[in-house]
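In: below are the sequence and a predicted model for it; my questions follow.
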Amino acid sequence: MSRKQKGIPHTYEERLLWYATAPRAATKKLHSIVDKEIVEGFGGTLRGHIVSLKNEPYRKPTRSAALDLARRFRQYCIDEAVKKGLLKP
């Protein structure tokens, strides 16, 4: 039996509002091994979680590209929440 953590949204609508009302976008440095070499990149984050849009990789080569991705994801969440009537336009 699993317990739900406090403060973390669980339904789609709750998560949509949680990301849409995120105060700021940030980035995290990511490291992985590809072809026996360490590859560095960046991931855009909202509220400490790495985010990405559909059909777009979450790893970006530059910090500014990752930040732009996080901002576009937040705007997508805002637009979706307004469409569903969860936020006022």
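Out: Everything's here; your move. Numbers count the residues shown, from 1 in each chain.
In: from now on I want contacts and neighbour counts done on CA atoms only, so please keep to that.
Out: Will do.
In: quick one, what contacts E80?
Out: Shown here is E80, whose contacts under the criterion Cα atoms under 8 Å, 6 or more residues apart in numbering are L16.
In: next, find the distance separating it from E14.
Out: Counting by Cα to Cα, to the nearest Å, the separation of E80 from E14 is 12 Å.
In: now F42
Out: The spacing between F42 and E14, counted by Cα to Cα, is 26 Å.
In: in addition, the following structure is provided for comparison:
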Amino acid sequence: MSEATTPINKSPGRVFYWVERIGNKIPNPFLLFVYLILVLMLATALFSWLDVAVKNPATGELIKVNNLMSVAGMQWIFPNIIP
């Protein structure tokens, strides 16, 4: 007869070990915020270049994407960064 295999250890310590490993790989929260802003700026540039627009269901008005990487976008970002 073959020897019975031991069940996989599902103790809370093992879960915390994996949470800690994943948490240590995540960058600083400030850098995450900066990275997300850069992704948002690149997305607005792409969608603006593709002339993406959505229709406001309440008014029926067509709203175009504003490129945040343009001069006008930068002039809007800096005064509105902190409300």
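Out: Sure, I can see it. Treat the numbers as computed from the prediction; the structure is a model and nothing was measured.
In: quantify their similarity with the TM-score.
Out: Taking TM-score structural alignment, normalised by the length of structure 2 as the basis, the two superposed chains have a TM-score of 0.37; 39 aligned residues with a Cα RMSD of 2.8 Å.
In: ok, back up a step: neighbour count for F42 and E14 of structure 1, which is higher?
Out: Ranked by neighbour count (other Cα atoms under 10 Å), F42 of structure 1 and E14 place F42 first, with 21 against 14.
In: grab the nearest non-local neighbour of that one.
Out: Distance criterion Cα to Cα, 6 or more residues apart in numbering; nearest residue to F42 of structure 1, sequence neighbours excluded, is K29 at 4.6 Å.
In: give me the number of residues near that neighbour?
Out: Residues near K29 of structure 1, counting by other Cα under 10 Å: 14.
In: just the one 5 residues further on next, same as before
Out: V34 of structure 1 has 8 neighbours, counted by other Cα under 10 Å.
In: ok, now D68 of structure 1?
Out: D68 of structure 1 is flanked by 16 other residues according to other Cα under 10 Å.
In: sec struct for the closest residue to it other than its chain neighbours, please.
Out: In space, and not counting its chain neighbours, D68 of structure 1 is closest to G44: 7.6 Å by Cα to Cα, 6+ apart. G44 of structure 1 falls in the strand class when you classify it by DSSP: H, G, I helix; E, B strand; the rest coil.
In: and G44 of structure 1, how far is that from T27 of structure 1?
Out: Applying Cα to Cα, the value for G44 of structure 1 to T27 of structure 1 is 4 Å.
In: so what sits against both of these two?
Out: A66, L67.
In: is A53 of structure 2 in contact with T44, as I believe?
Out: No. The pair formed by A53 of structure 2 and T44 falls short of the contact definition of Cα atoms under 8 Å, at 11.4 Å.
In: more crowded one of those two?
Out: Neighbours around A53 of structure 2 and T44, counted as other Cα under 10 Å, are more numerous at T44. The numbers are 20 against 14.
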